[in-house]
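# Kindly return the folded structure for what I paste below:
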Amino acid sequence: MAKIKDVAELAGVSVSTVSRVLCNGPVSDKVRKRVEAAMAKLDYRPNLAARRLRSQHTDTIGLIVSDIRNPFFTAVSRAVEDEAYRNGMRVILCNTDEDPEKEAMYLRLMREERVTGVILAPTRHSAAALDTDMLGFPVVMIDRTPAQGDGDAVVLDNRRAAAQLVEHLLAAGYRDIGGLFGNTSSTGAERHAGFAEALHHASLPAPARFVPPSVEAAEAAVSAWLAEPDRPRALLISNGIFLLGAVRAIKAAGLRLPQDLALAGFDNEVWTSLIDPGLTVIEQPVDEIGRSAMAMLLARLEDPARSHRHVVLQGKLVPRGSSAPLRQ
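Predicted coordinates for the structure are as follows:
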């Protein structure tokens, strides 16, 4: 079995240089490629256990999300894992189901496992109260905004994204617009705020309903709303899980998109372009969110005293047939 000194000899560098390459330390691209080529030729595998004992951490990233069934978090998790792997780190994935007690348990687990750091999509409760400096490891929040703007975070501009959808529906001629939002996350609250502000700016009412985070809850809420005599002419749905539930309810009610009801929502999943007509959505930059969160975490590890950063990314409106202009 090849050892680190064998790699150093073949690459024509010192053992300490090979160590810097293994730890993603400062070396030139030319030297890094030479060392990596030597490791590949010798089929060298670093002794991770020994490295962990020396460094007192595990080269492991904790990724704690609120609902792994949500395609948004699935895509972000893939981007985080890809970037962690590229940097020689592993990922422990945990799912909280928006439960603060479950989240607290996983944060304790992260301490017990001596993780290098955590990327966290916090519950609404912890986003309002969590002091990341007290956890004992660096934390980067994703998708949800820290309460006081403290801590590192990568988020979507949720208010602006929701307002974009409202403005799109208004431009298409719709005036009676309802919104469906989650009742457990700051993301839902921010998207509702953007929805309400845009409609109030247009001097229009902003009827909204709030549901737990599940397809079934969204389907039931939309079904009940559609059965009412004064139902909206258009619906804005605040995430991909809810959007699926809304489509089920609309199909079950025998309504046509957009002739009977216009629909717009969040998350550009594959299925949203395959149904007839395609669904108008806000596409979130999921890969950029995952990569940015990992880059921010690595920067925090390199310089623990650096000031906190709060990166706000923009969504992209993808208009499709579900919100075609209203025919008078």
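# switch to C-alpha atoms for all contacts and neighbour counts from now on
Noted.
# what about Asn47, neighbour count?
10 (other CA atoms under 10 Å).
# My error: substitute Asn183 in the last question.
Neighbourhood size, Asn183 [other CA under 10 Å]: 15.
# again, but for Arg248
Arg248: 18 neighbours (other CA under 10 Å).
# Assign it to helix, strand or coil.
helix (DSSP: H, G, I helix; E, B strand; the rest coil).
# does it really touch Ala220, like I thought?
No: between Arg248 and Ala220 there is no contact under CA atoms under 8 Å: 9.5 Å.
# Look up how far Ala162 lies from the closest residue to Thr123 other than its chain neighbours.
For Thr123, ignoring the flanking residues on the chain, the nearest one in space by CA to CA, 6 or more residues apart in numbering is Glu98 at 5.2 Å. For Glu98, the distance to Ala162 (CA to CA, to the nearest Å) stands at 22 Å.
# about what we covered before: may I ask which helix or strand encompasses the residue nearest to Thr123?
Using DSSP states H and E, Glu98 maps to neither a helix nor a strand.
# dump the residue contacts of it.
The contact partners of Glu98, taken as CA atoms under 8 Å, 6 or more residues apart in numbering, are Ser66, Asp67, Pro122, Thr123, Arg124, Thr184, Ser185.
# if you set the cut-off to 10 Å instead, what comes out?
Listed by CA atoms under 10 Å, 6 or more residues apart in numbering, the contact partners of Glu98 are 65-67, 121-126, 184-185, 212-213.
# and this one, so I can compare the two:
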Amino acid sequence: MAKIKDVAELAGVSAATVSRVLNNVPTVDADLAERVRDAANELGYRANGVARSLRRQRTDVWALIISDIGNPFFTSVARGVEDIAQREGFSVVLCNTDEDPAKEARYIDVAEREQVAGVVMSPNAFGSDISRLTAAGIPVVAIDRPLREPVDSVLVSSADGARLATEHLFEQGWTRPACVTGPARADTAEQRLAGYRDAFAALRRRPAKSLVRHTDYRAESAREAVASLLDSASPPDSFFLANSSLALGALQEFRRRGLLPGRDVGLVSFDDPPWAGFVNPPMSVVVQPTYEIGVQAGELLLKRIGHPLAGKDARTITLSTELIVRDSSLHKPRRTRAKAAQTA
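All right, here's what the predicted structure looks like:
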């Protein structure tokens, strides 16, 4: 089996240079680095990952801890994180918590025991404990929701996006938009509810409590919430949904009742899943820069590896959202269509 000294002899460099090249140290001359890699490939050299990890006291692995792998939001975020990790010679282990604090705690325990190089995580809605990671000196970057601890974060202006969505419903002539959002203690759920309320405040109105529902981020829970709103004494005429899983539940209930978005009811959702433009009618959405969230989180983690937080120097990057208007939110009452048909 080839060793570092064999690669060094074939490349005509020192063993230290080989080590720096194989550890992706950027200061090595490009020509020397190419010679080393060519020699390593020719000899079939493979680094001893276990021994290297023992020397470094860290693996070449990042843990990506997310709350719901079934949500397309996290699929795109994961791609962004992985692209940065791969570029720098790291691998990514995906951990799905299902918003379960106990499951999240087990993954944090594994990340600490395995001495991962860093963690990117979406905290659970009820409060995450990363004390084991910080005690072990493992850098953490939070995405989607902030952590109580001072760590780097990549967030999105959720309140602004929700306000834009609700204002759009009012501008289209809908008069009683409802809000179906996530658990009451989840930061993103509260931010999106705050943006919804801001749209009412701009009109010097206050949304009735009966127009708001908190639920978990599951389609079936959203379907039940939408059903209860539609069956209320003063039902809404439109809906703002706090993510795409909730929107899917709303669409199921609309279909069950024979309601068509854009004609019988208005609809805008946070997030732009792959199917949003292909349902009938296409769904209006607030788009988050999901891939960019992952990229920014990866870049922040890279800067923290080997350079732990000092004092209060945690950095927060807040990215903007965009409203994409499609037919589900355009107010086209049934009577307007009938009159247009008669005129034609």
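# TM-score of the superposition?
Once superposed, the chains reach a TM-score of 0.90 (TM-score structural alignment, normalised by the length of the first structure), with 326 aligned residues with a CA RMSD of 2.3 Å.
# now the residue nearest to Thr123 of the first structure: how far from Val318 of the first structure?
28 Å.
# cool, Ala224 of the first structure as well?
From Ala224 of the first structure to Val318 of the first structure the distance is 28 Å (CA to CA).
# Now check the first structure for the residue matching Gly89 of the second structure.
Matched to the first structure by TM-score structural alignment, Gly89 of the second structure sits across from Gly88.
# those helices in the stretch 201-328 of the first structure, which residues are they?
Along the stretch 201-328 of the first structure, the segments classed as helices by DSSP state H, counting those that start in this stretch run 215-226, 240-252, 270-274, 286-302.
# average offset between the longest one and the second structure?
When you say that, I think you mean helix 286-302 of the first structure. With mean CA distance after the TM-score superposition for the first structure, helix 286-302 of the first structure departs from the second structure by a mean of 1.1 Å once superposed.
# got it, and the first one?
With the two structures superposed, helix 215-226 of the first structure lies on average 1.3 Å from its match in the second structure, counting by mean CA distance after the TM-score superposition for the first structure.
# Find me the equivalent region of that helix in the second structure.
The aligned range for helix 215-226 of the first structure is 219-230, by TM-score structural alignment.
# Could you do the longest one as well?
Alignment of helix 286-302 of the first structure against the second structure: residues 290-306, by TM-score structural alignment.
# chain center to the matching stretch: distance?
Mean-position distance between stretch 290-306 of the second structure and its chain equals 13 Å (CA atoms, centre = their mean, to the nearest Å).
# residues of it that come out buried?
Buried residues in stretch 290-306 of the second structure, counting neighbours by 16 or more other CA atoms under 10 Å, are found at 290-298, 300-302, 304-305.
# Need the residues you listed in a markdown table (columns: distance to Thr59 of the second structure).
As requested, these are exported to a markdown table (distance: CA to CA, whole Å):
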| residue | distance to Thr59 of the second structure |
| --- | --- |
| Thr290 | 27 |
| Tyr291 | 25 |
| Glu292 | 25 |
| Ile293 | 24 |
| Gly294 | 21 |
| Val295 | 21 |
| Gln296 | 22 |
| Ala297 | 19 |
| Gly298 | 16 |
| Leu300 | 18 |
| Leu301 | 14 |
| Leu302 | 14 |
| Arg304 | 15 |
| Ile305 | 11 |
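# before we move on, the earlier item: CSV for the helices of the stretch 201-328 of the first structure, including distance to Thr132 of the first structure?
Converted to CSV, those look like this (distance: least, CA to CA, whole Å):
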stretch, distance to Thr132 of the first structure
helix 215-226, 31
helix 240-252, 29
helix 270-274, 35
helix 286-302, 13
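# which one of those helices lies closest to Asp260 of the first structure?
Closest to Asp260 of the first structure of the helices of the stretch 201-328 of the first structure, according to CA to CA: helix 240-252, at 9.5 Å.
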